[in-house]
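A.B. asks: Attaching a predicted model along with its sequence, questions to come.
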Amino acid sequence: MKVSKAQAQANRAHIVETAATLFRERGYDGVSVADLMAAAGFTHGGFYKHFRSKADLMSEAAACGFAQMEASTGEAERATLIGRYLSREHRDAPGDGCTLAALSADAARQPEEIKAVFAQGMERLLANATPVDPDADKLTQQSARAERINALAHLVGALMLSRACPDDSALADEILETCRAHALAQVEG
């Protein structure tokens, strides 16, 4: 039975969203094409009707993950975002969380096209975080960008370190609490 063009596009979008979640949960190497297609409700053979390779899907799924992150942050205050980001709930739900914290280490070992998607996603996150006055001098703009990069690295690193600990580890919670307090002090100070 032939599928309409609109249904094929919807199916592809569903596969990409499913992949974005599964890759964040299990990493790129932890998800086979067969597992992914089964989770999306399709047969393994249908994969190549939508994608040339797993790497193509990985790129699209990473872009989808970054778009989901942008949509979930919305207009929330920085302190609220920090509190949500460095929380036990976020830590324990990588499939629903930050693409950077879940997949940066994996992305570093992937082809350039995937690294490029990560770089673009980071650039969008940096651009959307506390915009800098475009009329400010170059040194002020560079300083503000450096602060945003530092904050992003601090948040992502804290979540990654916490996830590297056993689930019931006091250290896992201590990392989140310490880094959350420090990040909030930077916002409030």
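C.D. replies: Perfect, thanks for sending it. Residues are numbered from 1 along each chain as shown.
A.B. asks: going forward, measure contacts and count neighbours with C-alpha atoms only.
C.D. replies: Fine.
A.B. asks: now the closest residue to Ile15 other than its chain neighbours: how far from Glu75?
C.D. replies: Ranked by CA to CA, 6 or more residues apart in numbering and with sequence neighbours excluded, the top spatial neighbour of Ile15 is Ala40, at 5.7 Å. Distance of Ala40 to Glu75, given as CA to CA, to the nearest Å: 31 Å.
A.B. asks: So those two - more neighbours on which side?
C.D. replies: Ala40 (17 against 9; other CA atoms under 10 Å).
A.B. asks: Next one: that one from Leu22, what distance?
C.D. replies: From Ala40 to Leu22 the distance is 10 Å (CA to CA).
A.B. asks: And for Glu174?
C.D. replies: Using CA to CA, Glu174 is found at 27 Å from Leu22.
A.B. asks: Pasting the second one now:
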Amino acid sequence: MPRITKEDKARNRENILDAAGRMFRLRGIDAIGIAELMKEAGLTHGGFYNHFASKSELVAEVCGASFAASLGSLARTIEEGPDQSGSPLKRVVDGYLSTAHRDAPNGGCPSASLVTDAGRHSEAVQRAYAEGVEGYLAGFAAEFLREAEEEGRELDPDEARRKAMRLLSEMVGAMMLARAVRHVEPDLSDEILRTGRGNLLD
């Protein structure tokens, strides 16, 4: 039997994380068993424990990695600054509350797709989710402060955080509602997204 190299092991681990990220977002954490997950990753059931001590450990890592990817995208958008399509925060809202994001629940930001599951799972999972939320709040608040300074307005850091909290809460809530009704009331789903894109930064 051929020996598994470190590179093979790292690749297998990444395959498990990728498969788990897609499946957890799409169907929920509790709906996915280890055997099904490993099959999706192209690996055998027994190999799971060569990479993770438990499903809970995997979920926490998936949550953290998913937020890291989303926060990386947020940082890049903010770093690019304003462009012809608007301010960085407007572009973030437009992308988040897009039909493409709504219609791809197996990808995109975990803030909406894992929000219910996170609260039902271990402290490690909840901590990973909370760290992701804090990352968004910090990024949004910093951008609100930058915009205020650029425009010559005074904005207290506490108020910037409150604005960030409202923005994130309304984005996540709008996406959850839009996904919940999109199959039976597609026009309503589109209206929720459209209204959010138009109103969240007013």
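C.D. replies: Arrived safely, thanks for sending. Remember, predicted model here, so these are calculated numbers, not experimental data.
A.B. asks: Mind checking which of Glu174 and Leu22 of the first structure has more residues around it?
C.D. replies: Taking other CA under 10 Å, Glu174 of the first structure and Leu22 do not tie; Leu22 has more neighbours (22 against 12).
A.B. asks: So the more buried one: helix, strand or coil?
C.D. replies: Assigned by DSSP: H, G, I helix; E, B strand; the rest coil, the conformation of Leu22 of the first structure is helix.
A.B. asks: nearest spatial neighbour of it, skipping sequence neighbours?
C.D. replies: Leu22 of the first structure's closest residue in space is Gly95 (CA to CA, 6+ apart), at 6.2 Å.
A.B. asks: any idea which element the alignment partner in the second structure of the one you found lies in?
C.D. replies: The alignment partner of Gly95 of the first structure in the second structure, by TM-score structural alignment, is Asn106. If you go by DSSP states H and E, Asn106 of the second structure is not part of any helix or strand.
A.B. asks: What about Asn106 of the second structure, how many residues nearby?
C.D. replies: The tally of other residues near Asn106 of the second structure (other CA under 10 Å) stands at 20.
A.B. asks: give the contact list for it.
C.D. replies: 21-26, 113 (CA atoms under 8 Å, 6 or more residues apart in numbering).
A.B. asks: can you check Arg24 of the first structure too?
C.D. replies: 94-99, 102-103.
A.B. asks: so how far is Ala185 of the first structure from it?
C.D. replies: 29 Å.
A.B. asks: Could you do Val16 of the first structure as well?
C.D. replies: Counting by CA to CA, the gap from Val16 of the first structure to Ala185 of the first structure is 38 Å.
A.B. asks: now do the same end-to-end measure for stretch 146-163 of the second structure.
C.D. replies: This stretch, stretch 146-163 of the second structure, spans 13 Å end to end (CA to CA).
A.B. asks: contacting residues around it?
C.D. replies: 137-138, 140-142, 144-145.
A.B. asks: ok, which stretches of the second structure are helices?
C.D. replies: Secondary structure of the second structure (DSSP state H): helices at 6-27, 34-40, 55-80, 88-96, 99-102, 110-113, 115-118, 123-150, 157-181, 186-199.
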